[in-house]
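S.K.: sequence below, structure please.
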Amino acid sequence: MKIRQFIQIITALIVYIAIAFIYFAIPFISKSASLSSSYVGGGIDPTQYIWSFEWIKYCVLHFKNPFVTNKMWEPYGYNLTGSTSVIGLAFLALPLTFYIGAAASYNIVMILLPALASFTAFILLRHITKSFFPSLAGGYIFGFSTYMLNQSTSHMHLNSVFLIPLMVYLLLIEYENIKNIKNIKNIKYGKNSVFIVIALFAVMLIFQFLFSLEIFADFTFFGAIFFIILYAVNPDDFRNKAFLLLKYIVSAYIAALVVLSPFIYYFAVGGYSDVISFAPADYSSNLLNFFIPSVNNLLGGHFFAGLSKTFDYRDYVFDQDAYIGIPLLYLIIIFFRKNFDRKIIKALFYFFITVIVFSLGPTLHIGKYSIMPLPYKPFIVVPLIKHALPSRFMLFAFLVVAIITALYLKSDARISDARISASAGSFRSGLSKYMLFFAGIFFLAPSSGYILHNYTNTHIPTFFKNNAYKKFIKKNENILIIPYGYNGLSLFYQAATGMYFKTASGYLGATPAYFSRYPIVHSFYKARRIPYMKKELYNFLSDTGTKTVIIVPDFNRNKKMFYLSLFGLLNEKPLYYKGVYIYNVPKKVNKYS
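M.R.: Okay, here's the model as predicted:
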């Protein structure tokens, strides 16, 4: 590697990390948030990943099976293979977790993930364009896209995508090597170069699988679609060259699945049943969202807030991922119009349109109106991919936008089919290419509210700090924490104690059937009275072997009074200690009282 190229690579990495710190780390730098008691993002979902980081650390220290835990939903335990437990990412972050703890490790990794995605996209684009600034620009478009910014508010597993550009980069290099070989019959699987390609691709597949099963399935799905398009656009070249690359890919998948067979086994015997199924139509891109920003965007976010709320009935901003903005849409149109005669660009165009259409889901939505069925509708019953949520397909659309942006800004080369080292040519549309690009990133930029407030302060009670809990809870004792499950931060508290206790609750997906069958569980969630409440409470506590109830009073007065009244049925006076109410469950709970 030349010194100049090395300097460019390091410069790109530094630039992306600096941008990531501006977008995500200001609350921590300004000390509005603490690395150990706050977390990047909102809601409860991030506690799943913090818990996963601590869980993998616990498994390494105690030689435990990482795919099944007895630390939640005790005494039944929980199969993690159907959850969003980011096992692979937690494994890679182990040194950081050992050194600074799970919460701080999560925060640093979450801040860096968009920068890593930008950087790996830069590596891909640097190979394509042979030019620094266009590649730097394209890398930004991918790593700090609407998709990445929105998912950074809650979903680490969906932000763990830095391997996607690297896998494309590896396949592109091998495709070019195959095209330069005159007689492909001379290529053998035993050759070192072929083995290395298959091995590297398999390793990346394994880690992407362990980062996010959803992203792995989406990558496989759209990868297959791209090869179909490539065959349709250039069948002769596909048969002669690309088909051999496809053989390598299949070999890598087989190798990866063999290595992943323990995970797949646990998924088949239990994890699959715990996968949460959402209606694809509820998590699809709204057609207006391609032009209208969400509230997370600086330009027009608040102005269009009333309209963007109609994009889905839940008003989940983190799935309003389709916003590309007028400048970049204009750039895309210009690029394809000028270069559509090139076969590889034609394939890229058809792939881009396919991703966009599929991201719209099974039904076209414009604002709050459902218009008509769409081509994705048959796929909502296809195994594995049926659990994917269409709005998240925009990840792959933004990778295409990044490639197009880099090619558009690279104006001193010709496009070739052998290598996409290309340019959009010289456009005389009244706007300079870089002005159009900077307008594009300005349209995508996050709002000041997003930058300053995309974090959650847990206000962790002192009870869970400095070993105070050990005075009341024995090691590996099963306890019940209120707020319950997805209503509260029980996973965060458990991780903060180093998995000291077990819980008769959890949140890494849906409530398991063996817990939801207890009527009292619904009272825990909804703070509502049910018939025979004392009997149901005793029945639950007896069956689960719960020894202690901890109430963290971080809800309104009515709910607080309900829970104090509910657990007052234990005929035990609660102790208020270091920010929590503590109930000792009587040793002999009569389950039929």
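
S.K.: from here on, contacts and neighbour counts on C-alpha atoms
M.R.: Fine.

S.K.: can you show me the strands along this protein?
M.R.: 38-40, 68-69, 78-79, 363-366, 369-373, 455-457, 478-482, 502-503, 548-551, 575-577, 580-584 (DSSP state E).

S.K.: among those strands, which comes closest to Y525?
M.R.: strand 478-482 (8.9 Å; C-alpha to C-alpha).

S.K.: return the distance of that closest one from the chain's centre.
M.R.: 28 Å (C-alpha atoms, centre = their mean, to the nearest Å).

S.K.: now the angle from that strand to strand 580-584?
M.R.: 140 degrees (axes from the mean of the first three to the mean of the last three C-alpha atoms, to 10 degrees).

S.K.: what residues does strand 478-482 touch?
M.R.: With contacts defined as C-alpha atoms under 8 Å, 6 or more residues apart in numbering, strand 478-482 is touched by 74, 488, 490, 501-505, 524, 544-552.

S.K.: one more: stretch 406-418?
M.R.: 125, 129, 131, 134-135, 137-138, 176, 179, 331, 335, 342-344, 421-426, 433-434.

S.K.: the most centrally placed residue in the chain and L348, how far apart?
M.R.: For the chain, L158 is the residue whose C-alpha lies nearest the centre (C-alpha atoms, centre = their mean; 1.3 Å). To L348, L158 is 23 Å away according to C-alpha to C-alpha, to the nearest Å.

S.K.: please give the structure of this sequence too, so both can be compared:
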Amino acid sequence: MTEILTQVETTRQAESTSTTTRPLRSRLRPHPADVAAVVFYVGLAAFVLARQWKHLGTGYLVRSGQDQTMWEWFFAVAARSLVHLENPLSSDLQNYPLGVNLMGNTAMFGISIPLAPVTLLFGPNVTFTLALTLGLSGTAIAWYWVFSRHVVSSRLAAAVGGGLCGFAPALISHTNGHPNFVALFLLPFIALAVIRLGSGARPVRDGIALGLLIAYQIFLGEEPLLIYALAFAVFGAAYAVSRPRAAFAAAKRSIKGFAIAGGLALAIAAVPLWWQFFGPDSYRAIEHGPVGNDTEAFTSFPTSSLAGEPGSAEFSMNATEENAYFGWPLLILLGLSALWLWRMPLARAAAATVAVMGVLSLGTSLTIGGWDTGIPLPWKLISHLPLLESVLESRFAMGCLPAAALLLALGTDRALASAREGQRTTTLLWVGWLAVALLPLAPTPLAVVQRDTAPSFFADGTWREYVTDGSVVTVPLPSPENARMLRWQTEQDLAFPIAGGYFVGPAGSEDRGKYGPDDRPTALLLASAQSSGQVPAIDEATKAQALTDLTFWNADVLVLPHTQNDRVLRETVQQLVGAPAKPVDGVWVWDVRALT
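M.R.: From the prediction side, this is the model:
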């Protein structure tokens, strides 16, 4: 990558020279354009999450499903582990007594540990909102910094590229409940460090830097790292086609640096990764089924945008997985940009990356407007490979973002240069179409609702009269569909464990990954009673199984809060334990300590 390496080295030398010649006061003074970019990105992130910030502690991102509750629980448990000097990689506070492998659940220790003081002082809701805000703005700022220092001469062009990377529809969608797909601010520096290794100038220093960045990204999110690594590999391969000799030489020079980076990253993350893949409660790959993007998802507009509305993203898996939704004006602009800039190797590589990652995101077969054509696609050939088999293929569309942003940054830079050369028509056409492409995608504030308050039984601490050294079992048990018990537990400072929960863990004889616990018969019985609205037939064998399950959970108390078909559930539990429920502070309670 001669062009990139030369640019990086020239910039590094220029920075070094200017540092030694400029007075300290001048060096510390930021460029006004940089300040403006940072203020804009932070302000836009705060705008997107304005309703959540307005209702801290009571607000809930309505499109997050149960994900916000889960992430707040992760942040709370991480903070608790620091205070109590416990192993942060695992917890039995849910899915008691088996517990949860937190390293296998993307608990984001790179955020939850540094922000633990915030969690302890203000609560996990504040940490969750802060992580999303810093994730959006930080990702945009990071890409702006790399673009402005190493790719384009215009800071405005860099700001366009950084804005797309940080506030693309996919990131806004994931802001509803997936901070690990929002806090992507290390990825541009990882890419830059890889490019620097190709120069061979400072293999030890650059290798150490890359190793530290990779290790930290592992604790922020492994799946984004995998997706963007694949995208960068595609970009590098496409660029190498234009400069094969230079690419081969750069690859040869980078061997030492890569060895240092890999060794350092492995040394730092070895124990957590072992715990994730081989430790307690670890699991094999999780199966999602076919979840590729529909082709119309690329031309449509996202829900939370100026051009979007409820139902506009009809081809997404759910509200947090609008991974494509570039909109047809932006797709047209990207295509025209690739043609206009085709002589530039960077532009050709970027266009190839958008195409390849976009095709991979379509899944195993081509789907158009909801119609599966049956035409096989490349993802079918590699979907079974280790690590890749657990990825939601629609998320590969996120790998298009840096390449698309690079095309926009290069195009804007060239358009502005055309104005300086007197070709104002070109500049006006570019700026006009850029506005047409990006304004419809401008994000709108995410929808927030008031979360329900916990029953007095939990909120007032009445539970303490019923819990000794066992667990609380709610009826039905907490699940990915209803995880409110995790929030009630968190509000009580995680003072008691619960059976069931919302996490990813092993299930079945092969320990395949599953959302939620490996359900025991009584848990399935209660879930069936709630969904059917009918009391199931209960015989002596069913009662014996219930006692076995309660003993397994080491249950101290069964708690039935107000829920759908709660009368049916009350009658079911009453038959299972052979005793009527007791109404206590807004819930129905069965003290089962004598049984277990």
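
S.K.: returning to that earlier point: list buried residues within the contacts of stretch 406-418 of structure 1.
M.R.: 125, 129, 131, 134-135, 137-138, 179, 331, 335, 344, 421-425, 433 (16 or more other C-alpha atoms under 10 Å).

S.K.: please say which position in structure 1 L392 of structure 2 maps to.
M.R.: For L392 of structure 2, the aligned position in structure 1 is L389, judged by TM-score structural alignment.

S.K.: and the residue nearest to the centre of structure 1, what pairs with it in structure 2?
M.R.: Checking TM-score structural alignment: L158 of structure 1 goes with F181.

S.K.: just F222 of structure 1 next, same as before
M.R.: For F222 of structure 1, the residue aligned by TM-score structural alignment is A231.

S.K.: and for F567 of structure 1?
M.R.: Under TM-score structural alignment, F567 of structure 1 pairs with V573 in structure 2.

S.K.: now swap in Y538 of structure 1 and tell me
M.R.: Y538 of structure 1 maps onto L547 in structure 2, by TM-score structural alignment.

S.K.: what residues are up against its match?
M.R.: L547 of structure 2 neighbours (C-alpha under 8 Å, 6+ apart): V577, L595, T596.

S.K.: who are the contact partners of the last one?
M.R.: Applying C-alpha under 8 Å, 6+ apart to T596 of structure 2 gives the contacts L547, L550, T551, N554, A555, D556.

S.K.: circling back: distance-wise, check the closest residue to the match of F222 of structure 1 other than its chain neighbours relative to L115 of structure 2.
M.R.: Once flanking residues are discounted, A231 of structure 2 sits nearest to G399: 5.3 Å by C-alpha to C-alpha, 6 or more residues apart in numbering. To L115 of structure 2, G399 of structure 2 is 28 Å away according to C-alpha to C-alpha.

S.K.: so between these two, which is more surrounded?
M.R.: G399 (26 against 20; other C-alpha atoms under 10 Å).

S.K.: how close does that one sit to G369 of structure 2?
M.R.: 22 Å.

S.K.: which residue in structure 1 lines up with W340 of structure 2?
M.R.: Match for W340 of structure 2 (TM-score structural alignment): K338.

S.K.: which residues in the stretch 351-500 of structure 1 form helices?
M.R.: Counting by DSSP state H, counting those that start in this stretch, the stretch 351-500 of structure 1 has helices at residues 394-409, 433-444, 448-453, 490-496.

S.K.: quick one: the last one aligns where in structure 2?
M.R.: I take that to be helix 490-496 of structure 1. The aligned range for helix 490-496 of structure 1 is 485-491, by TM-score structural alignment.

S.K.: check the mean deviation of the matching stretch from structure 1.
M.R.: Relative to the matching residues in structure 1, stretch 485-491 of structure 2 has an average distance of 1.9 Å after the fit, by mean C-alpha distance after the TM-score superposition for structure 1.
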